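>>> okay, sequence plus prediction incoming.
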Amino acid sequence: MELRPPQRKQPRCAFLEGFSLHAHTHLHANDRQGLERRCRYGARGALALERLSRAEDGRIAYRMKRPLPDGPERSG
């Protein structure tokens, strides 16, 4: 498990095992549009369905947005 320190330009951020957390956000109590955007962001799917496909052997394959630093572009 590798924990990289956040970049200096992005305070309150962490990157761990391919996931990132950006905690440098603030919403005013009366910002209903901001709250709706934040809720929609949190409720969205974890996978982009257009990147899913079925491999020739029947397994499900997921095309990554960027190639992994140590290997293939697909996981399945």
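That came through fine.
>>> okay, CA-based contacts and neighbour counts for the rest of this
Noted.
>>> name the element Ser53 belongs to?
Secondary structure assignment for Ser53, by DSSP states H and E: strand 52-54.
>>> touching that strand from outside, list them.
With contact meaning C-alpha atoms under 8 Å, 6 or more residues apart in numbering, strand 52-54 is reached by 60-63.
>>> for the residues you listed, pick the one with the most neighbours.
The most neighbours of any of the contacts of strand 52-54, using other C-alpha atoms under 10 Å, belong to Tyr62, which has 18 neighbours.
>>> on the three-state scheme, that residue is what?
Of the three states, Tyr62 takes strand according to DSSP: H, G, I helix; E, B strand; the rest coil.
>>> take this one as well and set it beside the first:
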Amino acid sequence: MAKKEQQPDDEPRTMRFRETLSSVLFGALGVQSSKARERDFTKGKPSHFIGLGIAFLVVFVLVILGVVSLVLHFAGV
């Protein structure tokens, strides 16, 4: 079996999906650390952040609409 070659620290590595997703979620909440923000700008791809940001926005709006609909249903309106 071949071992995976580790990339040196000076060579930029693109971010994994989980790292990008956590950056989008923490950024939306406004609690992202400066270390993570720096990693995003050096290793992240803008297209990944834009895609996940749009997906987060759609899910967020659908959840809000669902909660409002549920509250109005139980209120009898």
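Looks like it came in fine. This structure is a prediction, so every number in the text was calculated from the model and none was measured.
>>> TM-score of the superposition?
Their TM-score after superposition, calculated using TM-score structural alignment, normalised by the length of structure 1, is reported as 0.29; 40 aligned residues with a C-alpha RMSD of 3.8 Å.
>>> ok, back up a step: dump the contacts of strand 52-54 of structure 1 into TSV; add distance to Arg54 of structure 1 as well.
TSV is the format used below for those (distance: C-alpha to C-alpha, whole Å):
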residue	distance to Arg54 of structure 1
Ile60	5
Ala61	6
Tyr62	9
Arg63	11
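>>> report the two of those residues separated the most.
Every pair in the contacts of strand 52-54 of structure 1 was compared (C-alpha to C-alpha); the two farthest apart turn out to be Ile60 and Arg63, at 10.1 Å.
>>> Leu35 of structure 1: how many residues sit nearby?
Residues within reach of Leu35 of structure 1, counting by other C-alpha under 10 Å, total 15.
>>> and if you look at Leu57 of structure 2?
Here the count is done by other C-alpha under 10 Å, and Leu57 of structure 2 has 13 residues near it.
>>> which helix or strand contains it?
helix 46-75.
>>> again, but for Ser20 of structure 1
Ser20 of structure 1 is part of strand 19-22, with elements assigned from DSSP H and E.
>>> show me what that strand is packed up against.
Counting contacts by 3 or more C-alpha pairs under 8 Å, 6 or more residues apart in numbering; DSSP states H and E, strand 19-22 of structure 1 is packed against strand 13-16.
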